[in-house]
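Colleague: Here is the input, now give the coordinates:
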Amino acid sequence: MLNALSPLTDRRTFVGLTAATFGALTLASCGSSSDAEVDAGSQDVGAMDGFEADQQFTATEPLKISILWTDWPEQPVTETWKVFDHIKELTGVELELTHVPFSDNVEKRSLLISAGDAPTIIPLIYRGDETPFVSSGAILPMSDYVEHMPNFRKYVEEWDLTDMVENLKQADGKYYMLPGLQEVWVPSFSLIIRKDVWEKAGVGIPGTWEEVHEGLQAIKETYPDSLPLADGFEGQSLINYGGYAFNTRAGWGFGDGMIGGQDGDPLRYAATTDEYKGMVEYYRALVADGLLDPETLTAANDGSGAGGVAEKFAQETCFAASGSSGTLIEFAQALDQTVGAGNYELQLIPPPAGPGGNIMGPRNFWHGFMLSSTIAESENFLAVLQFLDWLYYAPQAREMLRWGIEGETYTTAEDGAITLAKGYSLDSFDLNTGKGTDINKDLGFSTFLSEATESRQLKESYNSAEFTEYIDGVLTNLEPMPPWSPAPLEEAELEQASLMATPLKDAVDTATLQFILGQRDIGEWDAFLGELEASGLPNYVELINGARDRFVDKS
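Modeller: Here you go, the predicted model:
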């Protein structure tokens, strides 16, 4: 059975310059960012001399650094958590937590930044989250200071991420967040199948969406009362990874809605393209043939097993669904209660290929952090940069944040294999479940901080052999789409873009679901395009293309 990528994986997905990001603009302070770069090297109290990559950071004077901490209901910080004490033992840095609940962490974060009350470290930041705060000067232009971060620079180069980092730049040519770095990138979400049922139906593991359709039809013949394919994430997951196979973007991956531009041609709005229409027609056919459960296209993952899909797996009315390796565990636990452990086989398969080819979404970053600009006034500025460089990018820190204390909570073999020590478990990843102290819930390791940057070896260390096979399958069979063409907006354009992007995206989401469910005939597609035109689409496309042209001219 596959182990879980992360408790967070099911909660946050690919993020571009979305309507949600634009919406935070109303909470951001107004003003102008400063062009004055601070000499961090001269504000070096507590910093190490000659700090280098892969070196243990230890502050030369004790430091206290504030950090914004997102609380998950299932991961409450307790007095037994050792992670913060261990960080202090290793580095001399005491982290002071400002707590925000997961349920409204984005809003609370925005309010703190706008009021000037944000902690120094603002983590759990995805690309685009920083944009609303750039013009106010509330956050630090990190590109001015990466010269003091040798681990970040080393792994950006080694993992061939330089061009992606360059695409983080805002309209002023600087980037204001540092992302988590992944040595290998595979989609967190894809199709989970009951492999034994698919093989029994004589179709095997599907490699294309056409084969998915054929396999679902064969299964339907054996299980006529089933609706064999499900989503469970309000329809946003299935069309996300499925959309890329049609050479478009949709669902969670819709972002600002713009595609193309890599060859110098103008950007286009994805929902107006023939490729998007082809994707919609494909899923509409699945619903019409009784192969895709329409109920699961409106069901959110509210903790009931991917929007109730786990129960459908358990009752053997569903045999394929969207999900991550964490979702797979939910399905397996449900099947254990009905079919029985050992009587089924689940597999997370690489995203199927489609008319657009053997492609997946663009290689992406994981979440990282931004810094409150007030740190630039601190005598400890350089020490803070060195500490974060170690915490977020040094291999020994990444291993510690995931596994805990070597020799106590885990051991490392000569070949690098990591094993939890006797008496410890990591229940969220199905490791020694229930057999001792949970290093996550009881000690505070393997939280969101552990996810951001990972080598392939570290990623595989807490996942199963099946997940390694998934990685191999993705990297062998699929190519990432080219990265989305950057089109950073200037301050005056941001609110304008927000006012246009939000109703357009709402209209696309509503119509896409209506077409797929058959509530709206595909013959009305041209009418739908006309509705987008009337909602200001031409002006929006012109605005984004203008920003794109400006970015290219400055590059």
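
Colleague: Please count neighbours and contacts with C-alpha atoms only from this point.
Modeller: OK.

Colleague: what about residue 98, is that helix, strand or coil?
Modeller: strand (DSSP: H, G, I helix; E, B strand; the rest coil).

Colleague: For it, which residues are in contact?
Modeller: By Cα atoms under 8 Å, 6 or more residues apart in numbering, the contact set of residue 98 is 66-69, 119.

Colleague: Out of these, list just those in helices.
Modeller: Judged by DSSP state H, helices contain none of the contacts of residue 98.

Colleague: If any of those are buried, put those into a PyMOL selection.
Modeller: Command for PyMOL, covering only those of these found buried under the criterion 16 or more other Cα atoms under 10 Å:
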select buried, resi 67+68+69+119
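
Colleague: Of the contacts of residue 98, just say which sits nearest to residue 517.
Modeller: Of all these, residue 517 sits closest to residue 69, with 40.0 Å by Cα to Cα.

Colleague: And for residue 258, nearest residue in space, chain neighbours not counted?
Modeller: Of all residues not flanking residue 258 in the chain, residue 269 sits nearest, at 4.7 Å (Cα to Cα, 6 or more residues apart in numbering).

Colleague: so residue 30 touches residue 136, yeah?
Modeller: Yes - if you go by Cα atoms under 8 Å, residue 30 and residue 136 touch, sitting 5.0 Å apart.

Colleague: hmm, back to that, make TSV out of the contacts of residue 98 and add distance to residue 515.
Modeller: Formatted as TSV, the contacts of residue 98 follow (distance: Cα to Cα, whole Å):
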residue	distance to residue 515
66	48
67	45
68	42
69	41
119	45
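
Colleague: show me where the stretch 201-350 of the chain has helices.
Modeller: All helices of the stretch 201-350 of the chain, identified by DSSP state H, counting those that start in this stretch, fall at 209-222, 238-245, 274-288, 309-314, 325-338.

Colleague: Name the stretch among those that sits most buried.
Modeller: When you average the neighbours per residue for each of those (mean count of other Cα atoms under 10 Å), helix 238-245 leads with a mean of 26.

Colleague: want to put them side by side, so please do this one too:
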Amino acid sequence: MGMAASLLLAANILGACTKSDEAAERSENANKVNAEGMPIVDDKIQVDGFAAKFFASQDWNDLMLWKEYEKMTNIEVDWSTVQTEALAEKRNLTLTSGDYPEVYFASAFSKTDLIKYGQQGIFLPLNDYIDEYAPNFKKLLDEYPSVKQGVTMADGNIYGFPTIYDPKFEALRAEAPWVKQEWLDKLGMKEPETTEDFYELLKAIKNDDPNGNGQQDEMAWGGGYGIDEFIAYLRGSFGLNKQGSMNITLDFKEGTEDFRFVPTTDEYKELVTYLNKLYSEGLINKDVFTVTPQEFTADSSKGNYGVLNSIDPAELLKLDGYVGMPVLEGPSGERSYNTVSNGLGNLGMFVITDKAENPEAMVRWMDYFYGDEGTKMFFMGFEGTTYEEDADGKFKYLDTITDNPDGLNMDQAISQYLTWPGGYYPGIVKQKFFQGAESKENSRANAEKVKPFRIKDDDILPGLNFTVEENDQVSAIMTDINTYVEESTAAFITGKQDLSKWDDYVKTIEKMGVDQYLEIAQGAYDRMKEN
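Modeller: Model prediction:
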């Protein structure tokens, strides 16, 4: 990156300084906040909060989770909630109208919003509050420097509490597709070791009648969340994204710390060519670009797929006998699983605004959910009401949750008490307290199979954080480029665009300004290293 550009970026940062760059001022109520233990405040306080919820029937003001937490903390949150589908519109309206709350919970603010409203002084910088009032969260930042880098905006401030997926929870980080072991046995084939082995297996599944019914009704490899799932599994086999998936279109040129644009690399072309071969021979579900997850779940539950992109089919589809796929060696000898994050989810899941009268108390209030007791309460609920603990110290939901007498599924049943279903929440997801499919034995075994080939944590880059000005530039450049890449990738894989046109595709992306994006991204990375 040129010196002039570096100076320009520095000027952008300095020029954007506002009151958010100053050390946090203690509120007039700070001395009323207990440094540790419960309650957080001796005299009850009321706080107005805005939140996204998954189930329309929930009234958060009467929900057991928040009523019990109010008793513990002496903090009553008056909740205004919207369903997740309407979140963006309603959340943004509160800000543009100026009628915004003291805190936003489960509100999924983007990085762009965090830096924008942070520098306007609407979102409070949390750094000093975290140091003094958030021991659980601070411990995580100290333990995982990459997470700390990821939550720190370009101006050096932290404006939001994020979702964190415990980096020790392997099944949430790297899980391969699933293959039907019975069909491998009937075909007399071993688990594939290479991408070529995998191709031969998929052909055999499609053509050699492993279900033994005399019909060619078997499907080879299927998924219900688009082609990105297929690409994700194969990135490491084709030498892509050796710095992880937090910046999915970027990785380093070999032997350097200089970015290249992944979708224009020779390796990406090779991966797309491989998928084109599978798709053209009917080895990937033909409706992969259009099918909804619900439609694919209904189709795959018939048991006609040999390989599935899914959480454990035994949990999701009630189909036993699937085992985790190996990580495959690619045509150049690469064998790695690289679609891995540092465990950091959405950064803006809890923010405190300049209207907060008790910011210190609310930082303590939020911090509880980054420790074990708060995590257990948030995900498991209340002993004797929603869960029980066995003699080995393991937690499990009561039968009234997992086999509800009123016919509710587990999400519906637990949502009578808790808010986590739907996936919108700040806090940390730990295997010990999470009862989803990823915590079950088969998923743990799948993850352990992947682990020896998973890129090392030290190699994973956190997501890049841009200044307000850089965000505007990146958005202007990358909105059209990302759309073009997505459409072109689909066209190459389906054969609607011949791969002989690859060079034209690359030149088009260059004309669209990708080099400028790479320069901005490189500056953000260099700045992160310096900080």
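
Colleague: Quick TM-score on the pair, please.
Modeller: The pair, once superposed, lands on a TM-score of 0.82 when counted by TM-score structural alignment, normalised by the length of the second structure; 496 aligned residues with a Cα RMSD of 3.5 Å.

Colleague: just to revisit the earlier point, what about the aligned residue in the second structure for the residue nearest to residue 258 of the first structure, distance to residue 397 of the second structure?
Modeller: Matched by TM-score structural alignment, residue 269 of the first structure corresponds to residue 261 in the second structure. Taking Cα to Cα, to the nearest Å as the measure, residue 261 of the second structure falls 46 Å from residue 397 of the second structure.

Colleague: now swap in residue 50 of the second structure and tell me
Modeller: For residue 50 of the second structure relative to residue 397 of the second structure (Cα to Cα), the value is 29 Å.

Colleague: same question, residue 293 of the second structure
Modeller: Relative to residue 397 of the second structure, and taking Cα to Cα, residue 293 of the second structure is found at 27 Å.

Colleague: now the host helix or strand of residue 392 of the first structure: how far from the chain's centre is it?
Modeller: For residue 392 of the first structure, the host element (DSSP states H and E) is helix 381-393. In terms of Cα atoms, centre = their mean, to the nearest Å, the centre of helix 381-393 of the first structure is set 23 Å apart from its chain centre.

Colleague: If you count neighbours, what's buried in that helix?
Modeller: For helix 381-393 of the first structure, by 16+ other Cα under 10 Å, it's 381-393.

Colleague: same deal with stretch 182-198 of the first structure?
Modeller: Quick answer for stretch 182-198 of the first structure (16+ other Cα under 10 Å): 182-183, 185-198.

Colleague: For the closest residue to residue 55 of the second structure other than its chain neighbours, the count of nearby residues, please.
Modeller: Once flanking residues are discounted, residue 55 of the second structure sits nearest to residue 83: 6.9 Å by Cα to Cα, 6+ apart. Residues lying near residue 83 of the second structure (other Cα atoms under 10 Å) number 16.

Colleague: need the contact list for residue 83 of the second structure.
Modeller: 52-56.

Colleague: from the residues you listed, which ones fall inside strands?
Modeller: Within the contacts of residue 83 of the second structure, residues falling in strands by DSSP state E are 52-53.

Colleague: Filter the contacts of residue 83 of the second structure down to just the buried residues.
Modeller: Buried among these (16+ other Cα under 10 Å): 52-55.

Colleague: possible to save those residues as TSV with distance to residue 459 of the second structure?
Modeller: Shown next, in TSV, are these (distance: Cα to Cα, whole Å):
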residue	distance to residue 459 of the second structure
52	34
53	35
54	35
55	39
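
Colleague: can you map out the helices along the stretch 401-550 of the first structure?
Modeller: 456-461, 465-477, 491-517, 525-534, 537-554.

Colleague: so which of these gets nearest residue 273 of the first structure?
Modeller: That would be helix 525-534 among these, by Cα to Cα, at 9.7 Å.

Colleague: once the structures are aligned, where does that closest one end up in the second structure?
Modeller: Residues 502-511 of the second structure are where helix 525-534 of the first structure lands, counting by TM-score structural alignment.

Colleague: next one: that stretch to chain centre, how far?
Modeller: That offset, for stretch 502-511 of the second structure, works out to 30 Å (Cα atoms, centre = their mean).

Colleague: and residue 79 of the second structure, what pairs with it in the first structure?
Modeller: Aligned partner of residue 79 of the second structure by TM-score structural alignment: residue 97.

Colleague: ok, that match - contacts?
Modeller: 66-69.

Colleague: a markdown table please, covering those and showing distance to residue 213 of the first structure.
Modeller: Below are these laid out as a markdown table (distance: Cα to Cα, whole Å):
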| residue | distance to residue 213 of the first structure |
| --- | --- |
| 66 | 52 |
| 67 | 48 |
| 68 | 46 |
| 69 | 44 |
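
Colleague: Alright, that wraps it up for me.
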